[in-house]
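1. quick one, what's the 3D model for this:
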Amino acid sequence: MSFIFCAARFGRAARQKPLVSLCVPVYGAEGLIGRFFESVLQQTDSPPVETIVVNDGSPGTKDLGRIVKTYTKRFKERALPLVFLEHGKNLGTLEARRTAVIAASGEYIAFADPDDELPSSALRILYETSSASSADIVHGAGTVCGMEGEPDARVAAFAQRAQNVYDGVLTGDEILRTYIVEHSYSSFVWGKLFKTDLVQKAYGEIPFTYCTMAEDMLLYFFIALYAGTYVGIRDAVYNYRINTGISSRRKIADLAAWQKVCSASSVFTIILSYLDEHPDVGSDIREAVKALGRAYYADNLKQLEVCVDPSLKAEAKALLGEWWGMEIVP
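-> Alright, predicted model coming up:
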């Protein structure tokens, strides 16, 4: 795509406020973010977009800063703002995204992880669908790539989730209910385009939370709660690379890493507290949330058995009980 062609379609990008804010939290993926940046630069017929990178206290801060500096020059040549923000310490994915959302100046927000990529037409498809429908949420499909040695069954299972899109239009209460009760589409926040004010409203319901697991579910619950219109499309708009991020099935050799796994419990504590205060949302919603909480707890138990170093298992089991408590897991 040439800059001249993009300008003819969307106006002079250098002088135009971004229409889409692409929010990218980074922790420990410095070696992969260049590939993501390349996918942003290769977007065809894209609306004016700003990319907001939040360094969430990453151990590779120096390398990340150097990479961002290099790409800032290339983005500037294409009139694409690249904003770099930093946390002094690791606050978790949920809060890194909050920082990006606060800084966003676009009418729409898209989320991405730095170890993934965007297909070349992703932003155009999402934006044109949202613009034509005035939808609060546009949801496209994702494709999944596994790392070498990753079991084919796990890649296939994740691919099924990434492609779980409701093919059509949902409105009002059915947006949340169709997701959380009927499981008719996924809660991943990547692969979707949201109106910015909707995401900001959702974050207004979420207290500061250290969370690196199930954080998509927490954020999307409140987005879906307040959304007026959802449009699902079958187009592939995201390329997800399994087993490169924090949620990967890796050996856990310290309790700090284990607490990140247990942080999924915070998601259900917050949602259930909200539902306690708003019983009008529906008992079926509450029961569905509790069922998901039990499933996450069961998965944590499996990770305790398979991933945690044997010398840490006793302490890890005690921490698991402290995090989850008895409200969700009787």
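2. C-alpha only now, for contacts and for neighbours.
-> Will do.
3. pretty sure Thr244 is in a strand, no?
-> No: in this structure, Thr244 is coil, not part of a strand, as judged by DSSP: H, G, I helix; E, B strand; the rest coil.
4. what is the neighbour count of it?
-> Thr244 has 18 neighbours, counted by other C-alpha atoms under 10 Å.
5. same thing with Val165?
-> Count around Val165 with other C-alpha under 10 Å applied: 24.
6. that one in helix, strand or coil?
-> Per three-state DSSP, Val165 ends up coil.
7. give the buried residues for the lengthiest strand in the chain.
-> Ranked by residue count, the top strand of the chain under DSSP state E comes out as strand 229-241. Of the residues in strand 229-241, 229-233, 235-241 count as buried by neighbour count, 16 or more other C-alpha atoms under 10 Å.
8. packing partners for that strand?
-> helix 122-133, strand 137-145, strand 169-171 (3 or more C-alpha pairs under 8 Å, 6 or more residues apart in numbering; DSSP states H and E).
9. also this sequence, please, to line up against the first:
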Amino acid sequence: MKISVIVPIYNKVEYIERCFRQLLAQDMDDIEVVAVDDGSTDGSGDLCDKLSGDARLRVFHTPNQGVTAARRYGVEQAQGEYIVFVDSDDELLPGALRTLYDAISQTSADEVIATFCTHNGIQSPVVYQGEVNPTDLVRAIIAGKNRFPVLWAAIFRRTILEGCLDTPRDIIEGEDKLMQVMVLMKRPRVWFITDCVYRYTLGVPNTRRRTLEREMLYDRLLRQTLAPQWSELHSAFVLHQLKEYEKFICDGHMEVRHNYYIKAIGTLPAGIPLYDRVVWALPPLLSRPVIKLYRTIIQIKQHRL
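-> Sure thing, here's the model as predicted:
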């Protein structure tokens, strides 16, 4: 088996048939689709069973344990040499698996990352081409500066994923970034291609709620992951903390400064941008309008692109 496509599913009944149809229409025969119903309550699991007439589609049902656990279970059941992750409300474009497989075979990479488009036709930027230093990618991801896919629109050599799918279910946001960082900390050979292979559906509602407790757990896990290259990645880690702090302040949670971030961040290291230094230096009540203004400006710029 060449490729296993892992599809974690939780309450996405209106998207599943389209997702499966595009996967099974790929121009490769030696593939399988491993669908993991993570305890859905909206009929998603029953629909998966109804659609499982194709021998390439294997459906599994598990108690609800979260998306990372569903992906891990899917990888454990997978038979392919390479792994591709697809969210159930998204879809692969025609020829995507062939493009990814050819790239990883020809380059002998451990991971190949392509580009994507949104369901309304917006194309992701081409940020990198060819082989890229994994440390540079880690730095971009944790500092919130990545403009490339971190999990989907990519193909992984199965062996490189070992030990990278153990994130606790309490981490319900950014779990894909943490997983990719764990992979990259193994110093794999990563290759970027410019082909668009994935269609991402914007605006799908979710019930995720950010809490300080979850963010503290995320920071602990991230710091442990970065430990082997801490001196190189310390500034990027602090910038990650500052960006999360700014989100909390923008949402009106002023208490997080004294409840966690003052002690967690301490003295700012070199390499922190001026904007973030200014926001950090201001009291929360004064920094909040600055953050909101900055975000508005960024949104206007992105809209014009």
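10. most packed of the helices and strands packed on strand 229-241 of structure 1?
-> Of those, the one with the most neighbours on average (mean count of other C-alpha atoms under 10 Å) is strand 137-145, at a mean of 24.
11. if we can go back for a sec, what's the closest of the helices and strands packed on strand 229-241 of structure 1 to Val83 of structure 1?
-> helix 122-133 (18.1 Å; C-alpha to C-alpha).
12. which residue numbers in structure 2 go with the longest strand of structure 1?
-> Using TM-score structural alignment, the residues of structure 2 aligned to strand 229-241 of structure 1 are 189-201.
13. count of neighbours near the nearest residue to Leu225 of structure 1 once chain neighbours are set aside?
-> Spatial nearest neighbour of Leu225 of structure 1, excluding adjacent residues (C-alpha to C-alpha, 6 or more residues apart in numbering): Leu176 at 5.7 Å. Residues lying near Leu176 of structure 1 (other C-alpha under 10 Å) number 25.
14. which residue in structure 2 lines up with Leu176 of structure 1?
-> Aligning on TM-score structural alignment places Leu176 of structure 1 opposite Val138 in structure 2.
15. so that match sits against Leu178, correct?
-> No: the pair Val138 of structure 2 / Leu178 is not scored as a contact, 9.6 Å apart, by C-alpha atoms under 8 Å.
16. point to the residue nearest the middle of structure 2.
-> In structure 2, the residue lying closest to the centroid (C-alpha atoms, centre = their mean) is Asp176, at 3.2 Å.
17. which one in structure 1 is aligned with that one?
-> So, by TM-score structural alignment, Asp176 of structure 2 is matched to Asp216.
18. please name the residues that touch its match.
-> Applying C-alpha atoms under 8 Å, 6 or more residues apart in numbering, we find Asp216 of structure 1 in contact with 94, 187-189.
19. ditto for Asp87 of structure 2
-> Per C-alpha under 8 Å, 6+ apart, neighbours of Asp87 of structure 2: 7-9, 152.
20. please convert those to TSV, extending it with distance to Asp49 of structure 2.
-> TSV is the format used below for those (distance: C-alpha to C-alpha, whole Å):
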residue	distance to Asp49 of structure 2
Val7	14
Pro8	14
Ile9	13
Trp152	24
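21. looking at the residues you listed, which are in strands?
-> Using DSSP E, the contacts of Asp87 of structure 2 in strands are 7-9.
22. show me where the stretch 51-200 of structure 1 has helices.
-> Ranges of helices within the stretch 51-200 of structure 1 are 61-77, 93-103, 122-133, 152-162, 174-180, 196-203, based on DSSP state H, counting those that start in this stretch.
23. make TSV from these and add distance to Ala110 of structure 1 to it.
-> Below are these laid out as TSV (distance: least, C-alpha to C-alpha, whole Å):
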stretch	distance to Ala110 of structure 1
helix 61-77	18
helix 93-103	10
helix 122-133	9
helix 152-162	16
helix 174-180	18
helix 196-203	9
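24. of all those, which lies closest to Val267 of structure 1?
-> helix 93-103 (10.3 Å).
25. residues in structure 2 aligned with that closest one?
-> The aligned range for helix 93-103 of structure 1 in structure 2 is 67-77, by TM-score structural alignment.
26. between the helices and strands packed on strand 229-241 of structure 1, which one is closest to Phe3 of structure 1.
-> So among these, helix 122-133 is nearest, using C-alpha to C-alpha, at 14.9 Å.
27. what lines up with Glu91 of structure 2 in structure 1?
-> Match for Glu91 of structure 2 (TM-score structural alignment): Glu117.
28. hang on, Asp27 of structure 2 packs against Arg98?
-> Yes: with contact defined as C-alpha under 8 Å, Asp27 of structure 2 counts as touching Arg98 (6.8 Å).
29. who does the longest helix along structure 1 touch, helix- and strand-wise?
-> Using DSSP state H to define each element, structure 1 has its longest helix at helix 283-306. Helices and strands touching helix 283-306 of structure 1, by 3+ C-alpha pairs under 8 Å, 6+ apart, are helix 174-180, helix 264-277, helix 313-324.
30. in that helix, what counts as buried?
-> Quick answer for helix 283-306 of structure 1 (16+ other C-alpha under 10 Å): 285-286, 288-294, 296-297, 300, 303-304.
31. burial count for His278 of structure 1?
-> Neighbourhood size, His278 of structure 1 [other C-alpha under 10 Å]: 10.
32. let me redo that: Tyr294 of structure 2
-> Neighbours of Tyr294 of structure 2 under the rule other C-alpha under 10 Å: 12.
33. what about Trp258 of structure 1, distance to Lys313 of structure 1?
-> 10 Å (C-alpha to C-alpha, to the nearest Å).
34. how about Leu221 of structure 2, what's its match in structure 1?
-> Looks like Leu221 of structure 2 aligns to Ile270 there (TM-score structural alignment).
35. once you drop chain neighbours, what's closest to its match?
-> Ile270 of structure 1 sits nearest to Ile206 (C-alpha to C-alpha, 6+ apart), 7.4 Å away.
36. what secondary structure does that neighbour sit in?
-> Ile206 of structure 1 ends up coil, using three-state DSSP.
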